[in-house]
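> sequence-free structure coming up:
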C-alpha cells in the first residue's frame, strides 16, 4: 500500500471558498459523471499515493482554506494532442485551518504532516474573517 500524499494548488480567480463552490456548481467544472474536476497539463508521478486517500488543498489569496478528497485521476483529451490529467474531486469541500502559502505555479505535492488540519465541525459555517486579518493571524500561528 502506498503512503498517502496530497496536492496543493492555487485557486486562481477565487477570493474565498464560496467562489470555488460557485464555480464547481457550473457544468463546465464537472466531468462526464457530474463530479467536479480540475484539469491540469501534468500527470502526477505519485498517482498511487494520491489515490490512497489524498486531497487537493486549495490556496486562496495566499492562504490554504479548504480541501477536497481526490476520487480519481482521469485522462482528458481536448482534441489538441495534449494528454491532460483530470483530477476528479469529491464534491464535499472540507474547511481547514487558514495556513499561509506563498504563490507558485501548477500544483505541488503536500506531505500529510504539512497539511493544514481540518476545522472542527460547526466552524465551517462561521463568517470568515477579512482575508488580510486571517492571513496575519495565520502567519503568527493563531489560526
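Okay, I see it. Everything numeric in this text was worked out from a predicted model, so none of it was measured.
> contacts, neighbours, all on C-alpha from now
Noted.
> Run a quick neighbour tally on residue 64.
When neighbours are counted by other C-alpha atoms under 10 Å, residue 64 registers 27.
> Same question for residue 75.
Taking other C-alpha under 10 Å as the definition, residue 75 ends up with a neighbour count of 12.
> That one contacts residue 39, doesn't it?
No: when contacts are counted by C-alpha atoms under 8 Å, residue 75 is not listed as touching residue 39 (9.1 Å).
> also this one, for the comparison:
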C-alpha cells in the first residue's frame, strides 16, 4: 500500500525532531498557550492542501499531549490552527524553557508548476481568548 501525505502527517514516529521547518521556544519564564495558524492566499490552488504537524515532547505524560497535533488547510477550509493550551482538549500549555517542533507538508495536487502556494503563517502566545478555533 503506498504511503500518502495523510499517513506521513499523522505518523508520530517520524523524525520531526531532526527534520522540522521551525521550532518555537518558550523563553517567557512561565507556561504559555501557543497557537500556530496557516491561512492560504486567495490564489492558492483549490486542489492543494497544507498540513502542519507539531510535536511537544514535554506534555504531562498523556499520550495525547506528547503525540503530534495536525492541522490541515484544504480547498473547503483554507485556514488551519494548532493550539497548545490547558484549555484545549488533548493539549497543554508549553512549559517555560521547552519547545514545540513544527513541520509543514504540502500536497500540490494538480497545481501548475510555478503556482502560488503561499499563505500567512501566524504564531500567537498568551491568552487562549485571542486564538482561532479553525482546527483544534
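Structure's in. What do you need? None of these values were measured; they are calculated from a predicted model.
> Let me see the TM-score of these two.
The TM-score (TM-score structural alignment, normalised by the length of the second structure) is 0.27; 68 aligned residues with a C-alpha RMSD of 4.8 Å.
> intersection of neighbour lists for residue 75 and residue 39 of the first structure?
Counting by C-alpha atoms under 8 Å, 6 or more residues apart in numbering, the residues touching both residue 75 of the first structure and residue 39 are 84, 85, 86.
> Got a quick PyMOL command for the buried subset of these?
With 16 or more other C-alpha atoms under 10 Å as the burial test, the buried ones among those are selected in PyMOL as follows:
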select buried, resi 84+85+86
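> need the shared contacts of residue 75 and residue 39 of the first structure in a markdown table with distance to residue 10 of the first structure and secondary structure, can you?
Converted to a markdown table, these look like this (distance: C-alpha to C-alpha, whole Å; DSSP: H, G, I helix; E, B strand; the rest coil):
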| residue | distance to residue 10 of the first structure | secondary structure |
| --- | --- | --- |
| 84 | 18 | strand |
| 85 | 16 | strand |
| 86 | 16 | strand |
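> Nearest to residue 24 of the first structure, out of the shared contacts of residue 75 and residue 39 of the first structure: which one, please.
Proximity of these to residue 24 of the first structure (C-alpha to C-alpha) peaks at residue 86, which lies at 13.8 Å.
> hang on, isn't that closest one packed against residue 77?
No: using C-alpha under 8 Å, residue 86 of the first structure makes no contact with residue 77, being 9.6 Å away.
> what's residue 50 of the second structure in contact with, if anything?
Residues near residue 50 of the second structure by C-alpha under 8 Å, 6+ apart: 72, 73, 74, 104, 105, 106, 107.
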